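J.: No sequence on hand, only this structure:
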């Protein structure tokens, strides 16, 4: 094992090159424009919101197999991605810096895994921040790396690539399950094609729709429109630190809006922690429990999470609502409503300011929601409960794989654990 600087391992004339400083355009299906927002904290490529770019000089910025790019600014500072040609042609944006490594000295994918360790992140912390921190090309060259011999590096890459691919596959399964749930919700409750008494699509089979003055649209006969407040047992929030407590003095996850996602998952990367005493203090206000919906109240809306097991290891801050439905709706139904484009647009229109920043509890309580008959609600809830059980299993598996990876990485790097 050695300690080396990044600058000792690169091909100098091909490294430290900043990307294109151009605005992204709609994806053209040919060449992807890689931005800092396309890379997650584990160094994986995100598939949402692909973009392209048009420039006469884009050929100078094409990535080659095993090129590494590092994010140099903002909260993403220090994130890395190692290019794989299987991802298709790619050019990189100006907030990324490219490095090419001497493969006789280092496996670039080993460096990818090194950059998710605390050893690395402690070195880059001084460059990051929401106030546009900045890490220069030279700063990254000065990063110190724990470097095992090349054989050990290669074995580590095989192991952690296997774990990473399993986690990516689980994420794809969960994305598909979430898409199926959304499609079913849209079909049943926005298009009104839920199964009628004969099991046929209601609206297209001649089901009666009646005008609802409160909702300002037609809804199925015998359905109701309620205020959201009338469908809840309670809606609470957590606490912000202020004078109440300090962060990162325990092992309880402290969930803020940045940890809630549009995929219905909790993103624990860069998640602060609190102590058990702090959790007890916050819980007197939040009262979070299994079955509650965690709701991000700050824009963008459409970021929620259903608590699937007793929340012994998490609590929330003031910007996260804890919502518990009553008998009129189920958690699954209300969750899908809050995640729908229909709700998000309606909530944004409720804002009185010129820029929508978020939603208050009073505004949310006063919004209307269509509530179906119990037989329809129960059937929908049963479908989604089974679907979300599988999603929860995959999410838990990823948490366990992530814990194993994070436990083994430093031990293998410094030689405390070795391969046979």
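T.: That came in fine, so what should we check first? Just so you know, these numbers come straight off a predicted model, no measurement behind them. Numbering: from 1, shown residues only.
J.: hey, let's count contacts and neighbours off CA atoms from now on
T.: Fine.
J.: Any buried residues in stretch 300-319, and which?
T.: Across stretch 300-319, burial judged by 16 or more other CA atoms under 10 Å covers 301-307, 314-319.
J.: for stretch 367-374, same thing?
T.: 367-372.
J.: again with stretch 8-19
T.: Buried-residue list, stretch 8-19, by 16+ other CA under 10 Å: 9-10, 15-19.
J.: then this one, side by side with the first:
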């Protein structure tokens, strides 16, 4: 492919425009995404910009760049590409990621940038839209794989939570047994009902399952037999008989310990900034603390951001590292597994409790004493162990995908400036991206 690199200004390559006001009181239900300086911010019934579009923060949150495939409404806190001037929208999205928007900030308490100033930024770009689209397609391939891994991880998390909820929140196997016994059925019938609740198979399917997979059928039966067939009331709460309602302090403790910052990398340091909202795990830190030591964490510790609990930041640690003081590390006690404790703390009800008992208004922080008083279910040791064994594989896959995404993100971030500067050729980049399929 023959093309040339040209040195120009951002304003000569594309035209940015300020977004539009849209008060929340005037928003109407629709399918048009509203984009703020921090990204997706709801929907509206009308659009102000045609897709595909590229948006970046103008005021408040700056530096993030968003690619919007459909028509959208850019808010007043953003700048969006009004005119690509015949250039590739997807390439423009990656190009804007190389701009240091903070260099064009007014340095005010709430940072803001001026469109005309950003237009003066120097850029180096291919003079061929075919080359632009080829470069963009290589980078997008990596991003698509990262996105796919994240979706798989989200599904695996949901599968683990669904099992946890069925067994330890809704008590479905227990309630299935009770329903049969109250209807005059036998204990054998109750066990079969619990097997149905656990497996999702009806009586006919279970009969076939027993014939084809006798060992797995026997295992399913043994699991069903571990669930009680009656409920009890403890402190006005109905839970399965022989299980306990306990404060969190009975099954977990706050981990202690320190680690030298010199032993850490950006990959092994966890702060509230690099924990992701809505239970999406972690990303690489942008910096390390200036102190010589920092609190540590170990594999199987559950890390939760103690600042603004409503962001629901949680991660099951898979390696040794360091954390900021605002990241709590929970350690499971004897007879309770890391996987069980993680799913206990993963519940929305726990984060709601953290908020209800938090201290502070503008920057609420969880109250450590109150947190340990939160009531939770303690089943039998056998059931906790069974649950852990069933979901442990899920978390192994999640960690594998996370490691792959770290590698892919580094590769993308390495390729981006090199491709846009012409330091490496398109054939070289294609070969590198191809090898990434096997990372």
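T.: Arrived safely. Only a predicted model underlies this, so the values are computations on that prediction, with no experimental measurement involved.
J.: Superposed, how do the two chains score by TM?
T.: Put the two chains on top of each other and the TM-score (TM-score structural alignment, normalised by the length of structure 1) is 0.79; 376 aligned residues with a CA RMSD of 3.3 Å.
J.: about what we covered before: tell me which entries of the buried residues of stretch 8-19 of structure 1 lie within strands.
T.: 17-18 (DSSP state E).
J.: Next, format the buried residues of stretch 8-19 of structure 1 as CSV and append distance to residue 171 of structure 1.
T.: Below are those laid out as CSV (distance: CA to CA, whole Å):
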residue, distance to residue 171 of structure 1
9, 33
10, 33
15, 32
16, 32
17, 32
18, 31
19, 29
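J.: Nearest to residue 136 of structure 1 among the buried residues of stretch 8-19 of structure 1?
T.: When the buried residues of stretch 8-19 of structure 1 are ranked by distance to residue 136 of structure 1 (CA to CA), residue 16 comes first, at 8.6 Å.
J.: The closest one matches what in structure 2?
T.: Structural correspondence for residue 16 of structure 1 with respect to structure 2 (TM-score structural alignment): residue 17.
J.: ok now do the spatially closest residue to residue 358 of structure 2 that is not a sequence neighbour, which residues does it touch?
T.: In this structure, residue 358 of structure 2 finds its nearest non-sequential neighbour in residue 366, 4.3 Å apart by CA to CA, 6 or more residues apart in numbering. By CA atoms under 8 Å, 6 or more residues apart in numbering, the contact list for residue 366 of structure 2 reads 306-309, 354-355, 357-359.
J.: Tell me the counterpart of residue 366 of structure 2 in structure 1.
T.: Residue 366 of structure 2 maps onto residue 359 in structure 1, by TM-score structural alignment.
J.: what about its match, distance to residue 258 of structure 1?
T.: 16 Å (CA to CA, to the nearest Å).
J.: so who does the residue mapped onto residue 348 of structure 1 from structure 2 touch?
T.: Using TM-score structural alignment, the partner of residue 348 of structure 1 in structure 2 is residue 355. Shown here is residue 355 of structure 2, whose contacts under the criterion CA under 8 Å, 6+ apart are 308-310, 364-366.
J.: what do you get for residue 194 of structure 2?
T.: 172-174, 176-177, 224.
J.: And for residue 354 of structure 2?
T.: Residues near residue 354 of structure 2 by CA under 8 Å, 6+ apart: 309, 366-367, 370-371.
J.: now residue 319 of structure 2
T.: 268, 298-299.
J.: before we move on, back to that, the match of residue 348 of structure 1 is in what secondary structure piece?
T.: Assigned by DSSP states H and E, residue 355 of structure 2 falls within helix 348-356.
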